[in-house]
Every structure is written in C-alpha cells, then in structure tokens.
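# please find the sequence and the predicted model below.
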Amino acid sequence: MRIWIYFIGVFFCLSSVKASDSVNLVLDSGEEVTVNIFLATFAEADKPLLIWFTEGYASRQPFKHLISQLNDLGYDFWQVDLLESYFIERTPNNVRGLTGEGVEAVLQYASEQAVKQGKTFVPISTGRMSLILLRGSRLWQVNHNPNKGIGALQQVVTFFPNLFDAPKKAGDAPSLFPIVSATSLPVTIIQPTQGTYKWKLPEIISALETSGSQVAIAAVPNVRDWYFLRREPSDIEKQAGEAIPELLKVWLKAGQVAEQKTFKPITELVIKEATVSIKGLVSIDNRTAPNFELRDVDGKVINLKEKRGKVILLNFWASWCLPCVKEIPSMNRLAESFDADKFEIVSVNFKESPETITAFLKSVKVDFPVLIDLDGRVSDSYEIFAFPSSFIIDAKGEMRYSVNTAIEWDEPQVKELLGAMIQ
C-alpha cells in the first residue's frame, strides 16, 4: 500500500515495496541464486532493466524507498544478494572471496530476457560487491560471447567501489585485485567527494583502462560512501539520496557507448586470494612518519614534526565509526598513564566538518587534540583503508607499530611497550 502526502506542490511516496516475483537460478555448482523482481507499474520501453547486487542492505527502508522511486520512474528492478543466496556469513573477506559465478548466471538470464523484450540492462553494485560484479561480468563475456562483448548490457554502474585487497597492516598501500586491469566494460563510477577512496580514483581508472574499459566518473558532492543507505543520514545525504533516481538518466547518458565500440575481456585471469589483515599491534620496519599540518577543532595549527622528542600515538578516526568511539575512553586512560612531555595522543578526524566534531565532543569526552582532515589527503598519505587505524611513532619520528582496528589502549602489554619506548 502507498500513501501519498502533498506538501506545497511536492509529492512524497511512503511505500512498503515488495518483490512482485522471484527467480532461482541454479549454478553448475548446485548453488542457487535468488533474483527478487520489482516490476514498474508503467514500465517504459526506453528504460533499461536495473540489476542491483546488494551487500546486506536490501531490507533497509532507504533502499526500499529507492526501489519504489525507480519503479515510479518506469524502471523494472532486480535485486540480488549473493551471500544470502549462498548462506554465507557476511564478512569483508567472504565478499572478496566470491568468484562471480552467481553474477554470471544473473547477467545471462538478464540477457535472455532483454532479447525477448527488446531492452537493455544495467548491473549496479556498491563497495566491495563491485569487485564481484567485475569478476562475474568477465565470466559472462568469456563464456557466453555477447555481441561486441556486452550484448544488451548498457553499462556497469558502481557506487563508491572498493576494488582493493586490504593490506596486512595499517600503513601499507592496498593493491587492486587483478580483475580490475583485466576488465573490459563500459563502467560508470559514482564517487562521493567525501568517500574513502576518492584519492585512489586515478589508480582505479588507469587499471580499468588497461584492457579497454570505457570509464565515466560522476561526483556526488559533500557526502560519504553509503550516503543513500544510512539509517541516520545528514540533510545533505538525504537530498543526495533522493536525487539518485532522476540523476540516473544523466549518469547513464554520460557513460553511453559508441555503436562501433567493442569490448574484449581478458581470457586468462590471475587469481589472487584476499589478504587476511593482522589484528592488534603490528611491528613496522622503521619508516619515517609522513609530516602534515592540520588545524584542530579550535582552529589551532598543529604540525606533526613539532612533536619530535615525544612518543606519539597517531589515531585516524570518524565519529560515525562505532569501534572508533568505543576505544576513546581507553585512549583517555592511556594518556593519563604517561608524562605529557614524553607521550602524546594526536587524533586525525576523517572528512567531518568542525561543526560535526564539536557537537560530538559535547557528548563524548576526548582528552587529546582532534585534527580535521577535511579533504582526506593526510589519511591517504598514511594509506588508511579502515577506521580506526593507529600508529605508534617514536621520539625520532619513525613509525614503529600500527593497528588497523580498535583495541583497549590501556591494556598492560600496550603500556609496557610504550613505557619501553619512552624511557
């Protein structure tokens, strides 16, 4: 049931959208992939079929609302959750470990339906699932040989793609999975300007173009990754999310493929297993900490180099990161354990406004400086790929240890290690 509410010339639709049908596709392995189908009441012939490969957020109200909006604009919509279909635990490494066979099956089924209906189709993904979409698209191209390499596939759309293998420890540069440079597809990337991998875009584009992919980029200003799927979005995130259905036509036009263009996927793909990150304090071969200068929430300029002579715990965090917030009390206690002339905690907030941080500090006690990395350049120089990430820097400015997760910072072994460095 839908309820229409009228406000000063603007219609809002409150809907509990439900799949009108579902199809189970059986793979050669015997596993099944469920395709949930949401048909538009008045489907438009010139609108492509949208196939969205989700990552566990299909039941969230913002996503259901997005489906409803797209249906209202005349788009038929398929939703596929591979991990749910396979009954696999939802972890980052389980996502990265998917081969793409499920995507291949869905794309071939979509191709068959598109031929019958005289339509095109657009696979869509977010975050890590973009990696699996590329793998599955290549399998479909190699095994089914569509016309000009794409057949009725109009283009691939990926929101804030995470195509990197996570390094073993914080501070190491993440590497792209081999599928990225083996891909030959029309790819449209929707990139939030506050997203984690904003500064990695040139590397992603270069890798995609290696095998002849056509890449289009659409920037979404002033929002973070997952902006349209957040349970408590900011006003700007709400507005950007509401704009997606209308902007989609613009994005698809920007990524339009010339009729003579042919895509040729790599037939032999290097297989790379996802790296398992090392948890806890990890030793780093002596490496000088990149210097930076940032302002704190009060506008005071702080230069890391000026902290030489002290042991520094450098912490990268964000207020929306629950593990980041959870470890703050133990960091406060740690700061009290050592002489302030010999040890200091310096935190770098990732791309949040001074107003947001100030409001956060009113509710959470933080006993150390909070610097603002508004454009994310400092975080990128430290190769931050997860939050929180922390580094212990010795008095000479050398990085000695890193942590790529939240820990209890006042545990005896941590204090013992720091005490040995401070003496």
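Thanks, I have it.

# when you work out contacts or count neighbours from here on, use the C-alpha atoms and nothing else.
Fine.

# tell me where the stretch 101-250 of the chain has helices.
Here the stretch 101-250 of the chain has its helices, by DSSP state H, counting those that start in this stretch, at 101-117, 129-144, 179-182, 201-209, 235-254.

# who does the shortest one touch, helix- and strand-wise?
Counting contacts by 3 or more CA pairs under 8 Å, 6 or more residues apart in numbering; DSSP states H and E, the secondary-structure elements packed against helix 179-182 are helix 129-144, helix 201-209.

# turn the helices of the stretch 101-250 of the chain into JSON lines, including mean neighbour count and distance to Phe77.
Shown next, in JSON lines, are the helices of the stretch 101-250 of the chain (neighbours: other CA atoms under 10 Å; distance: least, CA to CA, whole Å):
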{"stretch": "helix 101-117", "mean neighbour count": "19", "distance to Phe77": "11"}
{"stretch": "helix 129-144", "mean neighbour count": "23", "distance to Phe77": "17"}
{"stretch": "helix 179-182", "mean neighbour count": "22", "distance to Phe77": "26"}
{"stretch": "helix 201-209", "mean neighbour count": "17", "distance to Phe77": "27"}
{"stretch": "helix 235-254", "mean neighbour count": "15", "distance to Phe77": "12"}
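
# nearest to Ala289, out of the ones you listed?
Ala289 lies closest to helix 201-209 among the helices of the stretch 101-250 of the chain, at 23.0 Å (CA to CA).

# list of residues touching that closest one?
163, 176, 180-184, 214-215 (CA atoms under 8 Å, 6 or more residues apart in numbering).

# surely Ser85 is in contact with Glu32?
Yes. Using CA atoms under 8 Å, Ser85 is in contact with Glu32, at 6.4 Å.

# biggest separation within the contacts of helix 201-209, which pair?
The largest separation in the contacts of helix 201-209, counting by CA to CA, is between Leu176 and Gln214 at 17.9 Å.

# also this one, for the comparison:
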Amino acid sequence: MRFYLCLLSLLVAPVFASELAEPLFLDTGAEIPIERYSGADAAHTRVLWLPSEEGLQSRELAVARELAATGPSVWAADLHTAYFLAAARTSLEQVPVEDVVSLIEAAAADVQQLFLFTSGRGAALALQAARAWQLEHPGSERLAGAVLVHPNLQKGLPEPGEPPSYRPVTTATNLPIYLFQPGLSAKRWHLSDLARGLASGGSDLFQHFLPSVSDGFMNREQPDDAERAMNQQMPALIARAVRLLEPYAGPRQAPALVGSDDVDAEAGLAAGLRPYTGDPAPPELNLPGLQGETFDLQSYEGRVVLVNFWATWCPPCVHEIPSLGRLQEQFEEQGFSVLAVDVGEDEVTVRRFLEKRPVAFPVLLDLAGEAVNAWNVSAFPTNFLIDAQGRIRYSYYGALEWDAPEVVAIVKKLLAEMHEPAR
C-alpha cells in the first residue's frame, strides 16, 4: 500500500485517431454501443472508458480520441444508450454489474493490459465490476489498474455535520489507481479519507491535484478558459497516468467486501430546512474577514446565526446569495445574522467575485479548509441555523430560497424564543 502525489503540468497538441462505432454483444446478452479508437500500442494496452452518471459527452470523447493517439486503444462504452438511461445522479445504479464484468472480459481479451477510466459516480460501478472480474480470474495480470477523475464513492448523501461514509467497494479494491482531483470541489477537503479507504484494500494510489477546475470539467457544455485548457492537457495526463501504473500491475486477489454495496436510489435532497440531529454544540468558527477583522462565532451568542459554507465557483451557492441577503435585511435588527464562510479561495478571488455580486453580510475566509473539516462539510452549499443559545437547530445541504415563507417561519420561531422566559 503506497501513496503518491503527482503535480504535473503538460501541454498537448491536437492529434487524431481512427475510430469505429459499433455495438458489442456481451456474453450476458447485453448490447453495448462502443466508440473504438485505435492507437499505435493497441496490441499491448487498452483503456476501457466508462461514463459518469451524466453519460458519455462529446467533449470527453474528444479526449478519448486524442488519448488513443498517444498509444493505447480506447473503448468508450455508451452505457446510457444501452440501458435507455437519462443523465441523473443514480443513473448508473441501473446498470447490471455482471454486464460490466462481461465488458471488461471482452475489452481485455486481445491485449496484455487493460486499464479502466471513469469519473464521478462511474467509479463505484467500475470498481465493483473490477473486483467481480478479479474473483472470476484469480491471479490474472490483464486488468492492470484504474484512472479515476473526481471519483464519487460516497454511500448516499451525507447529513450536514456528519463525515462522509464510503461504499464498501472503496476498501475492497486493490488495483493500482491514479486519481485526479479538481481543486474547486468540496470533495478535495475529504480526499485524505477517501485515499486511506482505497489504500487500505492494497491499492497503490497516485493522487494528482488539478487546482483550477471543478468536478465535471470534462463534460461542461460551456467550459471556462481554465476548463478548456485542462481538457487539452487531459489526453497527455491520462496517458502518463497509464504509463505510471503499468509497472504496478500484477496478480492480485480481490479483497473481502464488508457490508452491502447497494445504494438507495430513491435517496435525495431534503425539501427544506431539517431539524439538526447531530451534536448541537457547534465546532469552533474563528476566521478572518475581508477587512482584516476576525469573526468568532462565540461572539454572536444571543443572536440567531445562519452559518453558510460556500465557494464562488459553486452555482447553487451563487444562486442563493440574493435570498440570503434579503433574509439578513429582513431580520438583522431583530437579532439575526448571516456568516458566509468561503472555503479554499484567496482574498483576491473572493473580492473580485463580490465586486460583481456585493453582499450585506460578512464573508469569512477559510483558505486552508480548517473550518470545513471541523464542521464536516461534504458539499456546497451547506448551512447551519444556530439559535440564540448557541445550539445548532436546523441544517440544510443545497441551495434554498432563504426568504421563502417556510424558512422565514423557522427564523421567526427562533427569534421569538429569545424573548421567552428561561425555563
């Protein structure tokens, strides 16, 4: 079990590969459309490209084509078309693992080494199928490793304030893994937890930080300049990841799987503010603001406080800013305050953002992610509503309309408690 950290910056010129799209008929009876891209090293190495929950997108297929031009052949499997799936958070839960095992068998049949590639929630399906294939082929060296881009291996949506839990396959994986993690992502702050889980099964794990992009950057319909630049680099970066993993391939026995790897496909976001079920005592929150002052949550005792964890690159966070301002304006004189904690961004970035979208509430800077870890924030935005006695009473993961009647009623209730006689 080894950890490696890779900080690489490469440029790649446009290249082209031959391609052939046709259905692949599996032993299980499934029919999977495959985009095939040939490479000069096709007889030795193949990359089986599995989609994220969003399905195969034209931008990532362009990356797959250019990856083939660096040497390996690439098979891109269109699982969403095969199973008539819409792009959705739980779409890949509908794909039978045994079909992906059969797909791995077909892809590995005529090459010396097969590597899996996927992103997002595709990681769980890829690792489940890889482990099942290992069980069917004990001691085989053909399945040589996996390249994962911002893998989402969480077991369901975490409750605000609770650390993320990971699917059992996370610790039942021992393939060599190269993991790309964008810096503009809430998952970056829990990457060490995920890395420990993956490595505990025996994986040789390489971590590669991509500081300027966010999760899903390869599939964005309207990428920004940083995402376009990163997409141009990705074929060379993935090719280098494959070459780096090659020496670590070898006979591996699949580790034991502890617990069920099923996920509740019906689980989703709560409809609104929910009573907080964790420890009501909030963690420490003592951070600098944009004017050089320090904000300490303890100094707000006696007021109702909404602590909002956010980032400028997070669209839902940006969406809820106006309603947060309206809520602050409506109740500030009655004892209500908003503390917005920007996570992982420097003062210049936040100031530039606020020049276009000014706010009337304090913005705190958690550049090193100390508060986001202490508060166990796993996604942005995450909100905690604290009463005048300093107790967390409500929480919510996701964007809200903060001046909606049901939210205003809860804030009024907490403000009214300030005037109730002590019991």
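Sure thing, it's come through. Since the structure is predicted, the reported quantities are computational estimates derived from the model, not experimental observations.

# so Leu176 and Gln214 of the first structure - more neighbours on which side?
It is Gln214, of Leu176 of the first structure and Gln214, that has more neighbours when counted by other CA atoms under 10 Å, with 20 against 17.

# the more buried one -> the second structure?
Using TM-score structural alignment as the criterion, Gln214 of the first structure maps onto Asp204 of the second structure.

# ditto for Arg295 of the first structure
The alignment partner of Arg295 of the first structure in the second structure, by TM-score structural alignment, is Pro288.

# what sits closest to that match if chain neighbours are left out?
Closest residue to Pro288 of the second structure apart from its sequence neighbours, by CA to CA, 6 or more residues apart in numbering: Thr294 at 4.3 Å.

# which residues touch that neighbour?
Contact analysis of Thr294 of the second structure by CA under 8 Å, 6+ apart lists 286-288.

# can we see that at 10 Å?
The contact partners of Thr294 of the second structure, by CA atoms under 10 Å, 6 or more residues apart in numbering, come to 286-288, 364-365.

# which one of those residues is nearest Ala130 of the second structure?
Leu365 (41.3 Å).

# okay, and the closest one sits in which element?
Applying DSSP states H and E as the criterion places Leu365 of the second structure in strand 363-366.

# how is whatever residue of the first structure lines up with Asp41 of the second structure assigned, secondary-structure-wise?
Under the alignment (TM-score structural alignment), Asp41 of the second structure pairs with Glu44 in the first structure. Secondary structure, DSSP: H, G, I helix; E, B strand; the rest coil: Glu44 of the first structure is coil.

# and Glu44 of the first structure, how many neighbours?
Residues near Glu44 of the first structure, counting by other CA under 10 Å: 15.

# I figured it hits Gly74, correct?
Yes. Glu44 of the first structure lies in contact with Gly74 (CA atoms under 10 Å); the separation is 5.0 Å.

# which of the contacts of Thr294 of the second structure are buried? Put it as a ChimeraX command.
Entered in ChimeraX, the line below selects the buried ones among the contacts of Thr294 of the second structure, by 16 or more other CA atoms under 10 Å:
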select :286,287,288,364,365
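
# for the one residue sitting closest to the centre of the first structure, what are its contacts?
By CA atoms, centre = their mean, the first structure has its centre lying nearest to Gly127, at 3.6 Å. In this structure, Gly127 of the first structure makes contact with 54-55, 158-163, 225-226, judged by CA under 10 Å, 6+ apart.

# now with 6 Å?
By CA atoms under 6 Å, 6 or more residues apart in numbering, Gly127 of the first structure lies in contact with 160-162.

# now the alignment partner in the second structure of it: closest residue in space, sequence neighbours ignored.
By TM-score structural alignment, Gly127 of the first structure lines up with Gly120 in the second structure. The spatially closest residue to Gly120 of the second structure, leaving aside those adjacent along the chain, is Pro151, at 4.4 Å (CA to CA, 6+ apart).

# for the one you found, which residues are in contact?
Listed by CA under 6 Å, 6+ apart, the contact partners of Pro151 of the second structure are 119-120, 123.

# any chance of a markdown table for those residues, columns distance to Ala254 of the second structure?
Shown next, in a markdown table, are the contacts of Pro151 of the second structure (distance: CA to CA, whole Å):
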| residue | distance to Ala254 of the second structure |
| --- | --- |
| Ser119 | 22 |
| Gly120 | 23 |
| Ala123 | 17 |
